[in-house]
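**Student:** got a structure for you, letters missing:
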């Protein structure tokens, strides 16, 4: 299975966006799940996605206030409530997994934040939803949460681009691959130093996909590239290129000796 983050760039009518994703060959999408960045239609997206013949692999929860999770104030409680609502939304819309950003390294973990995550884990267990914490510049917080919260519903979203951008010398898949629940695959470099199409930057994709395969991950090969450095391409051409790169990654993952 091959999927792509639904908001890869370009101003497109929402139905056309998903129809194009399906047309070029993708099986499914990763959905942005908030009104942030002007996406006030997000709760309508699941039906439109499925009408286009695609499946929904996961949702990405809001990121604008991610550092609030450890705060002992109303902002911290509000963000916790947001994540709890996302768990409920996944159950309502029959979406198996949600991806969450933990606070950055400048915002060290604490007991209050851990207890909030345990509340999220409890609701996820009740409703049968996976909560995958993504690696960014947050390795100490990620390590702490995955060590302290022993739940089959709490796991790891491996972002290959963030890995090689922030912590290239750490073997994140050896550390946390046993709890892998989702992938975000993109290359580093370009205007924003990340979110390029795979094979356009320095990542050794044969090695990366072999490592993922060794963890017996059975989910989709998921692309999280943006059009930032590809605006000379039409939306359809960009998607075609992304799909071809994804097929190469899928082959490396499934047939890498």
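**Tutor:** Nice, thanks for sending it over. A quick note: this is a predicted structure, and the numbers were derived from the prediction, not measured.

**Student:** C-alpha only now, for contacts and for neighbours.
**Tutor:** OK.

**Student:** in this structure, which spans are strands?
**Tutor:** 2-5, 28-32, 55-60, 97-101, 130-134, 154-159, 180-184, 221-223 (DSSP state E).

**Student:** Export these as CSV, with columns for mean neighbour count.
**Tutor:** Rendered in CSV, the data for those read as follows (neighbours: other Cα atoms under 10 Å):
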stretch, mean neighbour count
strand 2-5, 24
strand 28-32, 24
strand 55-60, 22
strand 97-101, 25
strand 130-134, 26
strand 154-159, 24
strand 180-184, 24
strand 221-223, 25
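
**Student:** Any chance of the ones you listed in TSV with distance to residue 255 as columns?
**Tutor:** Output for the strands of the chain, formatted as TSV (distance: least, Cα to Cα, whole Å):
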stretch	distance to residue 255
strand 2-5	15
strand 28-32	22
strand 55-60	23
strand 97-101	26
strand 130-134	26
strand 154-159	20
strand 180-184	18
strand 221-223	14
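
**Student:** Residue 118: which of the ones you listed is closest?
**Tutor:** Nearest to residue 118, of all these, is strand 154-159, at 9.4 Å by Cα to Cα.

**Student:** The closest one versus strand 97-101: what angle between them?
**Tutor:** 70 degrees (axes from the mean of the first three to the mean of the last three Cα atoms, to 10 degrees).

**Student:** here's the one I want to compare it with:
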């Protein structure tokens, strides 16, 4: 089993130093956000892969920036062509940098009037790019899970599937394991974190109320060979060292110790 952690976990440090801490905590891979890091430690995204691999770590996936997701549904294909081209460029980047998966969202928080056909057309073309470049398109369950369900039902490309986010799932009364149970065979990425069943806290598994025994049973039944965390240190954790936090994350769902 490979263990992976998102490269941003709440401590303001240069990218390379964060990767060093993740490595020292015992992780095998990292997930990275595919956009330049800004001040005070500017770094171009194209430099991320070499830095990560120079530490002996793999790259689980990249996360596309949070740009224009509502437009996908609220505007027609002609109006979102430039946005689609941008997302296809992320898929192409994965191919160039030998990264297996790109994570995208379906929508932003406040979705306005929309047409299903708009979103289906957009993600269908994105799925075609995934097949062309042999890159997984992992669509994350966010605030409108019915959109993701519809896409998974409509698009059956080999490289098109779901990024399962446990915190997003369990903060919604209509979620709480349902989408995982129904579409676990479509998992292409994982964002595992805990919460209080109300807000997307990004806590370490075990710090909140999500029943990770049930969640992990469903995930592991698929035969996935990775466990990946999208966690962010809260104010209490930030009083301690980043390595302490990353160690706690690494140990939270350790299969060898059955910590869930």
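**Tutor:** Received it, and whenever you're ready, just let me know what you need. Worth saying up front: this structure is predicted, and the values here are computed from it rather than measured.

**Student:** wait, which of the strands of the first structure is closest to residue 15 of the first structure?
**Tutor:** Sorting the strands of the first structure by Cα to Cα, the top spot, which is the nearest, belongs to strand 28-32 at 13.3 Å.

**Student:** how much does that closest one stray from the second structure?
**Tutor:** When the second structure is overlaid, strand 28-32 of the first structure sits 0.5 Å from its aligned residues on average, using mean Cα distance after the TM-score superposition for the first structure.

**Student:** same for that strand, what does it pack against?
**Tutor:** The criterion is 3 or more Cα pairs under 8 Å, 6 or more residues apart in numbering; DSSP states H and E, and the helices and strands that strand 28-32 of the first structure contacts are strand 2-5, strand 55-60.

**Student:** Now tabulate those in JSON lines and tack on distance to residue 156 of the first structure.
**Tutor:** Formatted as JSON lines, the entries for these read as follows, by distance: least, Cα to Cα, whole Å:
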{"stretch": "strand 2-5", "distance to residue 156 of the first structure": "17"}
{"stretch": "strand 55-60", "distance to residue 156 of the first structure": "13"}
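
**Student:** Out of the ones you listed, which gets nearest to residue 226 of the first structure?
**Tutor:** It is, among those and with distance given as Cα to Cα, strand 2-5, at 8.8 Å.

**Student:** sorry, back to before: which one, of the helices and strands packed on strand 28-32 of the first structure, ends up nearest to residue 249 of the first structure?
**Tutor:** In this view, these are compared for proximity to residue 249 of the first structure by Cα to Cα, and strand 2-5 is the closest at 9.6 Å.

**Student:** Not counting that closest one itself, show me its contacts.
**Tutor:** Applying Cα atoms under 8 Å, 6 or more residues apart in numbering, the contact partners of strand 2-5 of the first structure are 26-32, 57, 220-225, 243, 246-247, 250.

**Student:** quick one: that strand to the second structure mean distance?
**Tutor:** Counting by mean Cα distance after the TM-score superposition for the first structure, strand 2-5 of the first structure comes out at 0.4 Å.

**Student:** residue range for that strand in the second structure?
**Tutor:** Against the second structure, the aligned range for strand 2-5 of the first structure is residues 3-6 (TM-score structural alignment).

**Student:** If we ignore the residues flanking it in sequence, what's nearest residue 31 of the first structure?
**Tutor:** Sequence neighbours aside, residue 59 is the residue nearest to residue 31 of the first structure in space, at 4.6 Å (criterion: Cα to Cα, 6 or more residues apart in numbering).
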